[in-house]
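Trainee: Predicted model and sequence follow; I will ask about them next.
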Amino acid sequence: MEQFSVLAPDQWQALERAHQDRVSRYADPYLARRSAGRKHPVEDFLFTYYTQKPGQLRRWHPGAGTVLLGPPAAARSSWKHYRTLDDGELAGLGIAAGTSAVTVDRAAFLADRRDAVVFADVILRGTAARPAQFGCFGLHEWAMVYHQDRFDLRHEYLQLRLGSKGTDKVVEDNRIRCTHFDAFRFYTPDATPLNELEPTRENQRQLEQPGCLHANMDLYKWAYKLTPALPSELVMDCFELSWRVRAMDMKASPYDLAEWGYPPIRIETPDGKADYVARQRAFAQEAAVLRSRLTAALHTATAVEERDVDHARTA
């Protein structure tokens, strides 16, 4: 029988309000900018690149294995991957028959999302098992604008800190070895052959490594893709790490963002490279803790079977 923890209305509604306040600090300014037709090169990213929208992020979930009591919880019975407890389950928890009580429907969630669960587990555990690489210096962002005068401008409202020729020279003078497909796929055509690796969606599970800023930002993606089975507090911990990693990623980019409040990490210099690696290592340590929490929560919430993971890892 499934094991539950139980939250009374005042308990879970306090958690819900705290979560919504936490989300609002990030979502409200983005929504205001969007309404005004303004862009922010750093702080819009998590809402525009990733598929989780502010309204979805604001919706609080306790995670699988938690029962929410009270009439306000009853509205969740119509939410996807939620269910109402029957009187037999209520009796087993010492709760009076007829009490409004809902929980995440593990079976329905797994029926719909098993492939996503298994793939996330493969990525999370595979990444954790590999040695971290700290020699990329954020050059993926530079490769995305290499020879940009020949191609469509990326972030056309931003200026390049070193100009086009200076940016191109940094790309040409450095070794580029990006392991992350979702960065590599945005390279300009002229930059693509300069990368020493050829990341693809198919080899992603073999290449992801824990020093990569984008792999660490993607902890947020894996967390929200497992909503509502994972608790929203964990999702937001991943979101906030991703937010800070994005800020570093853009500080090290070729763009001049000083007027936006983001002074550059000058990776074209030895001191800048050292600064980048120090920050990258610190984020890798933070991400390792979150990656471990995510993996543990995934298994607790879904009880994904090892044989499915082994098959997906070798597929």
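Mentor: Here it is on my side, so go on.

Trainee: CA only for contacts and neighbour counts going forward, please
Mentor: OK.

Trainee: Would you map the strands across the stretch 101-250 of the chain?
Mentor: Along the stretch 101-250 of the chain, counting by DSSP state E, counting those that start in this stretch, strands occupy 101-104.

Trainee: So which residue is smack in the middle of this protein?
Mentor: Y220 (2.0 Å; C-alpha atoms, centre = their mean).

Trainee: In contact with that residue: list those residues for me.
Mentor: If a contact means C-alpha atoms under 8 Å, 6 or more residues apart in numbering, then Y220 has 235-236, 238-239, 242 as its contacts.

Trainee: then this one, side by side with the first:
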Amino acid sequence: MTVTTQETEVLDLATWGARAAAHEERLAPFLDAHLARRKAGEKHPVRDFLFGYYSYRPAQLRRWHPGFGVRLEDDGTFAGLHGYEAADDGSVTVSRGLLEEKRVLLTTLRRLLAATAARPAHHGCFGLHEWAMVYRLEQDGVRHASWPLRLGGEGTDAVVESHRIACTHFDAYRFFTEPARPLNTLSPASHDRADFEQPGCLHAGMDLYKHAFRLSPLVPADLVADCFELAVDIRTLDMQASPYDLAGLDDDAYPPVRIETAEGKRVYAAAQAAFTERAAPLRSALLAECERLLAALEA
């Protein structure tokens, strides 16, 4: 049962327990497969990114939380967790202290999300950031050295050199090889993300997941899961369009998007546009959460 008081919404054990179970069931296919690979010492060039590059642990992603402003009848699940506080009646809620801790992050994210949403989307980068990350490297020096380059080293370098590279995302650009950096028409930096990021960028779409989990448990777990699922799908395209040959991985689940061809460019741009459309409401939801939480700080 849900009870609404003047201050906050209160969820009983049965209500929030059902929501938590649904959340765990939703994410189990991703998390269980990752944990099984990790136990077996197996690496996955597509899915590992979501648990390696991004710092949110599987146990954290699996844990359901309602967000700031909702009080839970607690059975011991939340007692003692960082960011929660208990009331005299034994119920728990995300603390105002945690909200205060996140003030700077909330302000920064509000600016970044609003600036990104206000820009027109560009769909002509063709995923060349992944190619620039291996430009002029030997096979044993690339990030996923166990997987060969589809066109070989010279063929990969030729693709980079024959295209205009205009990466707007600092966290992609910073992994360019030294010879590739001058080839980028832009020079994004860590301090000016809000001046460069645009909604068509695959990495900006994946990073909605990062923004969501960095605000957890202030924002609802359902929103974090929505952003995670988007990141899974974007990462798939990211690696399909990369220079790596993933033939045989997961029964050939990642056929290449050959961005060095006209048809490959068309396929990539269409998929990128679809991801831009999917990301827009999630970006808006995160921005609304930032606004709501900053308003709560001033209340």
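Mentor: In hand now; what should we look at? Please read these numbers as outputs of a predicted model, since none were measured by experiment.

Trainee: Aligned to the residue nearest to the centre of structure 1, what sits in structure 2?
Mentor: Counting by TM-score structural alignment, Y220 of structure 1 corresponds to Y209 in structure 2.

Trainee: any idea how far its match is from L230 of structure 2?
Mentor: Distance of Y209 of structure 2 to L230 of structure 2, computed by C-alpha to C-alpha, to the nearest Å: 8 Å.

Trainee: same deal with D157 of structure 2?
Mentor: According to C-alpha to C-alpha, D157 of structure 2 and L230 of structure 2 sit 30 Å apart.

Trainee: now do L137 of structure 2
Mentor: To L230 of structure 2, L137 of structure 2 is 31 Å away according to C-alpha to C-alpha.

Trainee: between the two, who's got more neighbours?
Mentor: L230 (20 against 17; other C-alpha atoms under 10 Å).

Trainee: Can you tell me the closest non-neighbouring residue to the alignment partner in structure 1 of that one?
Mentor: Aligned by TM-score structural alignment, L230 of structure 2 pairs with L241 of structure 1. Nearest non-adjacent residue to L241 of structure 1, counting by C-alpha to C-alpha, 6 or more residues apart in numbering: M217, 7.0 Å away.

Trainee: V277 of structure 1 now?
Mentor: Leaving aside its chain neighbours, V277 of structure 1 sits nearest to F134 (6.1 Å; criterion: C-alpha to C-alpha, 6+ apart).

Trainee: Do you have the helices of structure 2 handy? List them.
Mentor: 13-40, 49-52, 58-62, 96-101, 103-118, 128-132, 152-161, 170-173, 193-196, 202-214, 221-240, 262-298 (DSSP state H).

Trainee: I'd guessed G153 of structure 2 sits against R136; true?
Mentor: Yes - counting by C-alpha atoms under 8 Å, G153 of structure 2 does reach R136; the two are 7.0 Å apart.

Trainee: Pick out whichever of the two has more residues nearby.
Mentor: More neighbours surround R136 than the other of G153 of structure 2 and R136, with 20 against 17 (other C-alpha under 10 Å).

Trainee: What's the match for the more buried one in structure 1?
Mentor: That one, R136 of structure 2, aligns with H147 by TM-score structural alignment.

Trainee: List the residues that contact that match.
Mentor: 164, 168, 188, 190.

Trainee: Now do the third one against V304 of structure 1, distance only.
Mentor: Think T188 of structure 1. T188 of structure 1 is 39 Å from V304 of structure 1, where distance means C-alpha to C-alpha.

Trainee: Quick check on these two: which one has the bigger neighbour count.
Mentor: Ranked by neighbour count (other C-alpha under 10 Å), T188 of structure 1 and V304 place T188 first, with 21 against 17.
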